[in-house]
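J.: here is my input, please return the structure:
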Amino acid sequence: MAAYLLLALLNWSLIDSVSRSIESVYVQEDSVRTSKEMEIKTSPEEDWFSVVQHESGHFLVGYLLGVLPRHYEIPTLEAVRQNVSNVTGRVEFVGFEFLKQLMKDDVDGQMNQGNISSKTLNNFSCVILGGMVTEHILFGYSEGLYSDIVKLNDVLRWLGFTESEKEAHIKWAVSNTVSLLHSHKEARVSLAETMAKAKPISTCIEAIESAISTHQI
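T.: I've put the predicted structure just below:
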């Protein structure tokens, strides 16, 4: 019972930490990003490690929710060492094609309200937060990768969410994402190791399933 209560407290602390980070992005997106980048001095190896962990969070949450990853990219350590600008990773998923319409509306300056299923929105919200939550679990903060939060905000605005609806939905998504990643931490570690080697998606999925099978009670 005591262990359960301790885990619950840790989860709530983590949820609060992520939620406050998201709120800071909304309030002062540019200044917060700049201050973070100035405060946190890291080596190329640490930067590369952070990117791998971040993308593994996206990948794992998507897979666990039944959203199939179709492609992923992890920068090489050498690229990070050469200080190539905007060196980041990415994971693309089947089923999030609505993002193309959102971007088109944004470029065209249209105010059309989007429409997607609640399941798609819920899955997308958890997946997009997977990277940031992973960083908070490992490091206690997110190292300036706020584009995911901006994208989630754009989607919710596109769908016509009010500010209070946005806040409630994001808190729900953070809570669920924290739970998923805490429950499958061994799978995420194994997945990150596999992604760091740029293995095929099929091998990444095998790493997840093997870890889950091994640690099942």
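
J.: CA atoms for contacts and neighbours, from now on please.
T.: Fine.

J.: which residues touch the closest residue to Leu77 other than its chain neighbours?
T.: Counting by Cα to Cα, 6 or more residues apart in numbering, Leu77 lies nearest to Trp48, which is 6.0 Å off, once chain neighbours are set aside. Counting by Cα atoms under 8 Å, 6 or more residues apart in numbering, Trp48 touches 75-77, 80.

J.: residue boundaries of the strands in this protein?
T.: In the chain, the strands defined using DSSP state E lie at 69-73, 90-93.

J.: mind checking which of those strands is nearest Pro200?
T.: strand 69-73 (8.9 Å; Cα to Cα).

J.: touching that closest one from outside, list them.
T.: In contact with strand 69-73 (Cα under 8 Å, 6+ apart) are residues 59, 62-63, 89-94, 198, 201.

J.: dump those residues into CSV; add neighbour count and distance to Asp106 as well.
T.: Shown next, in CSV, are those (neighbours: other Cα atoms under 10 Å; distance: Cα to Cα, whole Å):
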residue, neighbour count, distance to Asp106
Phe59, 32, 26
Gly62, 23, 25
Tyr63, 15, 29
Gly89, 16, 23
Arg90, 16, 21
Val91, 18, 22
Glu92, 17, 20
Phe93, 18, 21
Val94, 12, 22
Ala198, 16, 33
Ile201, 17, 31
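
J.: between which two of the residues you listed is the distance greatest?
T.: Taking Cα to Cα, no two of the contacts of strand 69-73 sit farther apart than Val94 and Ala198, at 19.5 Å.

J.: roughly how far does Leu14 sit from Ser142?
T.: 12 Å (Cα to Cα, to the nearest Å).

J.: brain fart, Glu209
T.: Per Cα to Cα, Glu209 is found 27 Å from Ser142.

J.: cool, Ser17 as well?
T.: Ser17 is 10 Å from Ser142, by Cα to Cα.

J.: find residues that contact each of those two.
T.: With Cα under 8 Å, 6+ apart as the test, Ser17 and Ser142 both reach His136.

J.: more crowded one of those two?
T.: Ser142 (22 against 17; other Cα atoms under 10 Å).

J.: spatially nearest residue to that one (excluding sequence neighbours)?
T.: In space, Ser142 is closest to Glu135, 5.3 Å off (Cα to Cα, 6+ apart).

J.: give me the neighbour count for that neighbour.
T.: 21.

J.: please generate a structure for the following sequence too, so the two can be compared:
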Amino acid sequence: MSKISLNLIAITIFTLTLSSLLGPIFNLSPAVPAIATFCLLGLATLDTLSWQGQGGTLLVDWLAGASGEHRERIVRHEAGHFLVAYLLDIPVAGYALNAWEAFRQGHSAQGGVRFDDRELALEVQQGRLSAQLLDRYCTVWMAGIAAETLIYGSAEGGAEDRQKVRAVLTQLRLPQQGQLKERWASLQAKSLIESHQSAYEALVAAMAQRLPVDECCRLISESTTLPTKEHGDSSR
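T.: Predicted coordinates for the structure are as follows:
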């Protein structure tokens, strides 16, 4: 089962156990918690086996989305990915700001910015990934965390972004470089966002309105006098 489904099951069991203990006080039949537990566990199992845990993801995302501050943080996180990808010439294929939007677009119930990473996949598969391409993608992956940290002082999201960096380094047999690469890429992304602040704010507003990718790119271009297309190599 997915981590989300397991967490939901744990919370459900705790709540139902508590209700069974307090049931006699409120004249609640012991059968009610038992039936509810059976039904919820069945739904969690069905979600995991049939939908790969997407139902649990949608539920958690819906609950979290009730907070306006949380929605704003997500937009700023994803705008960081989008902007840095644009600046580093990595094509953006699309984006979704929550699990439901991603699901409706025909993708797994996981929001985020989608990139055209065929070049990366090909080079990794052939075992000839260049240091420059690796640095570019790592910078893009860490850009969401960098954007959150820049605006809020810390990042709530980004666990999957860190995992992408570590996964590709593990595939390249360089797992020991994980933390160093994350820090370096985060600093590079932060520098790019800071030096293109007007473009970043324009992009945040555009993504909040769910404007198409082409329109978002046009706004970045208009807000950027001289787009930065190069950055240093961490191996130097």
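
J.: how alike are these chains, TM-score-wise?
T.: The TM-score (TM-score structural alignment, normalised by the length of the first structure) is 0.63; 159 aligned residues with a Cα RMSD of 3.2 Å.

J.: hmm, His77 of the second structure is touching Ile151, no?
T.: No: contact criterion Cα atoms under 8 Å: His77 of the second structure and Ile151 do not qualify, at 9.5 Å.

J.: and these two? Which one has more around it.
T.: Between His77 of the second structure and Ile151, counting by other Cα under 10 Å, His77 is the more crowded of the two (28 against 12).

J.: not counting sequence-adjacent ones, nearest residue to the aligned partner of that one in the first structure?
T.: Aligning on TM-score structural alignment places His77 of the second structure opposite His54 in the first structure. Spatial nearest neighbour of His54 of the first structure, chain neighbours left out: Gly131 (4.1 Å); criterion: Cα to Cα, 6+ apart.

J.: check the burial of the one you found by counting its neighbours.
T.: 27.

J.: which position in the second structure pairs with it?
T.: Matched by TM-score structural alignment, Gly131 of the first structure corresponds to Gly144 in the second structure.

J.: surely its match and Leu83 touch.
T.: No: under the criterion of Cα under 8 Å, Gly144 of the second structure is not in contact with Leu83, lying 9.7 Å apart.

J.: can you give me the helices for the second structure?
T.: 3-22, 31-51, 54-64, 68-87, 99-104, 118-126, 131-141, 143-152, 159-171, 178-195, 197-208, 213-223 (DSSP state H).

J.: by how much does the fourth one deviate from the first structure on average?
T.: On superposition with the first structure, the mean distance recorded for helix 68-87 of the second structure (mean Cα distance after the TM-score superposition for the first structure) is 0.6 Å.

J.: count of neighbours near the counterpart of Arg157 of the first structure in the second structure?
T.: Matched by TM-score structural alignment, Arg157 of the first structure corresponds to Thr170 in the second structure. By other Cα under 10 Å, the residues close to Thr170 of the second structure number 14.

J.: buried sites along stretch 57-67 of the second structure?
T.: Neighbour-count burial for stretch 57-67 of the second structure flags 57-59, 61, 65 (criterion: 16 or more other Cα atoms under 10 Å).

J.: what's the most distant pair in those residues?
T.: Maximum pairwise distance in the buried residues of stretch 57-67 of the second structure, criterion Cα to Cα, is 11.8 Å, between Thr57 and Gly65.

J.: got the contact list for the aligned partner of Ser142 of the first structure in the second structure?
T.: Matched by TM-score structural alignment, Ser142 of the first structure corresponds to Ala155 in the second structure. By Cα under 8 Å, 6+ apart, Ala155 of the second structure lies in contact with 145-146, 148-149.

J.: how about the residues you listed in CSV, adding distance to Thr37 of the second structure?
T.: Shown next, in CSV, are the contacts of Ala155 of the second structure (distance: Cα to Cα, whole Å):
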residue, distance to Thr37 of the second structure
Ile145, 37
Ala146, 41
Glu148, 38
Thr149, 40
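
J.: out of these, who's nearest Phe38 of the second structure?
T.: Ile145 (39.2 Å).

J.: the closest one - how many residues pack around it?
T.: Neighbours around Ile145 of the second structure, by other Cα under 10 Å: 26.

J.: just the one 5 residues further on next, same as before
T.: If you count neighbours by other Cα under 10 Å, Leu150 of the second structure ends up with 16.

J.: my guess is it contacts Lys190. True?
T.: Yes: counting by Cα under 8 Å, Lys190 is a contact partner of Leu150 of the second structure at 7.1 Å.

J.: how close does Val107 of the first structure get to Leu5 of the first structure?
T.: With Cα to Cα as the criterion, Val107 of the first structure and Leu5 of the first structure are 48 Å apart.

J.: for Thr194 of the first structure, same thing?
T.: 33 Å.

J.: look at the two and report which has more neighbours.
T.: Thr194 (21 against 10).

J.: burial of the closest residue to that one other than its chain neighbours, as a residue count?
T.: Closest residue to Thr194 of the first structure apart from its sequence neighbours, by Cα to Cα, 6+ apart: Cys204 at 5.9 Å. Using other Cα under 10 Å, Cys204 of the first structure is surrounded by 22 other residues.

J.: one more: Ser164 of the first structure?
T.: Neighbour count of Ser164 of the first structure, defined by other Cα under 10 Å: 9.

J.: residue in the second structure matching Leu180 of the first structure?
T.: Aligned counterpart of Leu180 of the first structure in the second structure: Leu192 (TM-score structural alignment).
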